[in-house]
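Peer 1: just a sequence and a predicted model for now, questions to come.
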Amino acid sequence: MRKVLFTGFEPFGGETINPSWLAVKALHGRRMLGRTAVSAQLPTVFDDSLRVLNALLREHQPELVICVGQAGGRHAISLERVAINVNDAPIADNTGKRPIDTPVVRGAPAAFFTGLPIKAMLAALQKEGVRAEVSQTAGTFVCNHVFYGLMRTLATSRTLRHTRGGFVHVPWLPEQGTPNMSLDDIVRGLAVAMRCALKVREDRVMGAGATD
């Protein structure tokens, strides 16, 4: 059975909900283009989040991985372009850790680019009327930590050499504040993104950051 792995995060920063987890949980078990979505929750904790993610990758050997996080203050589904090798936490994680200016992986490359066709995904989302954007920064909190760890694992693991992956940020839900997006729209958007990523392996680049 070919699988798509979705991950979301537990609530953090005093919140009682996290739309990333609620959305990916709603997709668990959904079949699309001959693949089955498997959803799992990651702890909002430096290092522990990567241990859980790597265990999920070993267990499921997915064809595609879409890690999802909450980005309060953003108005659209954000398709992240690049993960950087920096932890610089603006707040403490859920165990009280707050690394400042430390590497995600010591001695590893400064950055990894997404393995998802983000420009094609952007076009697909906009065609379906879902607010979306390409983002140039995933921050320096646990979301970027997971994004970087994912891309490094996919780049270095022999057993996952055919797996593609990346990171998507979603806005708050209406009950969390503004700007926001409904849970139904977030779930619909992630399903559109999944379908597009399964159909399109990579963006057709014409120049730096451009597609035809």
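Peer 2: Structure's in. What do you need? Numbers count the residues shown, from 1 in each chain.
Peer 1: switch to C-alpha atoms for all contacts and neighbour counts from now on
Peer 2: OK.
Peer 1: and the strands in the chain, which stretches?
Peer 2: Taking DSSP state E, the strands of the chain run over residues 3-9, 31-32, 35-42, 64-70, 77-80, 82-84, 111-113, 132-135, 164-170, 205-207, 210-211.
Peer 1: how close does the spatially closest residue to F141 that is not a sequence neighbour get to G139?
Peer 2: With sequence-adjacent residues excluded and distances taken as C-alpha to C-alpha, 6 or more residues apart in numbering, F141 is closest to A89, at 4.9 Å. According to C-alpha to C-alpha, to the nearest Å, A89 and G139 sit 9 Å apart.
Peer 1: and the helices in this protein?
Peer 2: Under the criterion DSSP state H, helices of the chain are mapped to 19-27, 48-60, 118-127, 142-156, 183-199.
Peer 1: okay if I get these as CSV plus mean neighbour count?
Peer 2: Formatted as CSV, those follow (neighbours: other C-alpha atoms under 10 Å):
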stretch, mean neighbour count
helix 19-27, 22
helix 48-60, 16
helix 118-127, 20
helix 142-156, 23
helix 183-199, 19
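Peer 1: try this one next to it:
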Amino acid sequence: MTATRTLLLTGFQAFGGEQENPSWQAVAALHGTRIAGHRVVARELPVAFGDALKALRVALRDTRPALAVCVGQAGGRAQISLERVAINVDDARIPDNAGKQPVDVPVVTGGPAAYFATLPIKAMRQALQEAGFPAEISQTAGTFVCNHVFYGLMHALRAQRHVRAGFIHLPYSPAQAARHPGAPSLAVETATGALRIALQAALRVREDARLPGGAEH
């Protein structure tokens, strides 16, 4: 694999009593495929503070990607959420899969307060919506393992400006929603198709265009 031809995707193991995690199911379906000339490599991350970042760093070292996108599950959300910002806080409402439940702990001691995704999230949203997928820009990735990984991803790549990266949240799968009455869901096959569209846009557009005065398209 060459640095300019690999696209790293990660998803998560099931957690919180769930039997599945649509983030891994959707990502795994893209493993080995090609998107805009880039070979997709999918890796599954543990839902565990610290351990997830160790696995992510190994994946980054092994693949040396041109683009890296971590994907997670956001039960209760109705749309595909393109995350804008990761914050330097671990504050867990529930224990992770290893039984850890950090409260008000930095992801990286001494690290900056936040990192912004380096993906063209507005162009990705537009591409998704034009293709008929429900999509939104999200201003928070939470403070559980998803944000932990998002922040760790951006921190790991802080000196590699040529590698763009970010995070996408997916709704529950229909099987999960059946166990959570009233919760919105998205079929895993639909989520897989949406990820392909979003990644195509990310590889096609370097950064979001800005209108005069600083406003964004």
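Peer 2: Thanks, I have the structure now. Nothing here was measured: the structure is a model prediction, and the numbers come from that model.
Peer 1: aligned to the residue nearest to F141 of the first structure, what sits in the second structure?
Peer 2: With the correspondence set by TM-score structural alignment, A89 of the first structure lines up against A92 in the second structure.
Peer 1: compute the number of surrounding residues for its match.
Peer 2: The local packing count at A92 of the second structure equals 18, with neighbours defined by other C-alpha atoms under 10 Å.
Peer 1: with distance to V38 of the first structure as extra columns, can I get the helices of the first structure in CSV?
Peer 2: What follows is the helices of the first structure, written out as CSV (distance: least, C-alpha to C-alpha, whole Å):
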stretch, distance to V38 of the first structure
helix 19-27, 8
helix 48-60, 9
helix 118-127, 20
helix 142-156, 16
helix 183-199, 12
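Peer 1: go through the ones you listed and name the closest to M1 of the first structure.
Peer 2: Among the helices of the first structure, the nearest to M1 of the first structure by C-alpha to C-alpha is helix 48-60 (9.6 Å).
Peer 1: give me the mean deviation of that closest one from the second structure.
Peer 2: Relative to the second structure, and after both are superposed, helix 48-60 of the first structure has an average distance of 0.5 Å to its aligned residues, where the measure is mean C-alpha distance after the TM-score superposition for the first structure.
Peer 1: who touches that helix?
Peer 2: Contact with helix 48-60 of the first structure is made by K3, L5, L42, P43, V142, H145, V146, G149, L150, T153, as judged by C-alpha atoms under 8 Å, 6 or more residues apart in numbering.
Peer 1: residues near E175 of the first structure, how many?
Peer 2: The tally of other residues near E175 of the first structure (other C-alpha under 10 Å) stands at 10.
Peer 1: so what does V103 of the second structure match up with in the first structure?
Peer 2: So V103 of the second structure corresponds to I100, using TM-score structural alignment.
Peer 1: surely its match touches D93?
Peer 2: No: the pair formed by I100 of the first structure and D93 falls short of the contact definition of C-alpha atoms under 8 Å, at 12.0 Å.
Peer 1: neighbour count: those two, which is higher?
Peer 2: Shown here are I100 of the first structure and D93; by other C-alpha under 10 Å, D93 has more neighbours (18 against 13).
Peer 1: for that one, give me its contacts.
Peer 2: The neighbours of D93 of the first structure, taking C-alpha under 8 Å, 6+ apart as the test, are F12, G13, T44, V45, F46, V142.
Peer 1: residue contacts, the fifth one?
Peer 2: So the one you mean is F46 of the first structure. When the contact criterion is C-alpha under 8 Å, 6+ apart, the partners of F46 of the first structure are D93, K97, V142, H145.
Peer 1: the fourth one too?
Peer 2: Under the criterion of C-alpha under 8 Å, 6+ apart, the contact list for V45 of the first structure reads D93, N94, T95, K97, V142.
Peer 1: where's the aligned residue in the first structure for L56 of the second structure relative to L183 of the first structure, distance?
Peer 2: Matched across to the first structure, L56 of the second structure falls on L53, judged by TM-score structural alignment. When distance is defined by C-alpha to C-alpha, L53 of the first structure is 24 Å away from L183 of the first structure.
Peer 1: next: R131 of the first structure.
Peer 2: Applying C-alpha to C-alpha, the value for R131 of the first structure to L183 of the first structure is 13 Å.
Peer 1: equivalent analysis for R81 of the first structure, please.
Peer 2: Shown here: R81 of the first structure relative to L183 of the first structure, a distance of 23 Å by C-alpha to C-alpha.
Peer 1: now T156 of the first structure
Peer 2: Counting by C-alpha to C-alpha, the gap from T156 of the first structure to L183 of the first structure is 35 Å.
Peer 1: including distance to R201 of the first structure, could the contacts of D93 of the first structure go into CSV?
Peer 2: What follows is the contacts of D93 of the first structure, written out as CSV (distance: C-alpha to C-alpha, whole Å):
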residue, distance to R201 of the first structure
F12, 33
G13, 36
T44, 30
V45, 31
F46, 30
V142, 27
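Peer 1: re earlier: OK, contacts around the match of V103 of the second structure?
Peer 2: N87, D88, A89.
Peer 1: wait, which of those residues is closest to L160 of the first structure?
Peer 2: Distance to L160 of the first structure across those (C-alpha to C-alpha) is lowest for N87, with 24.9 Å.
Peer 1: neighbours around the closest one, how many?
Peer 2: The burial metric for N87 of the first structure, expressed as a neighbour count using other C-alpha under 10 Å, is 22.
Peer 1: what's the neighbour count on the aligned residue in the second structure for L79 of the first structure?
Peer 2: Structural correspondence for L79 of the first structure with respect to the second structure (TM-score structural alignment): L82. Close neighbours of L82 of the second structure, defined as other C-alpha under 10 Å, add up to 27.
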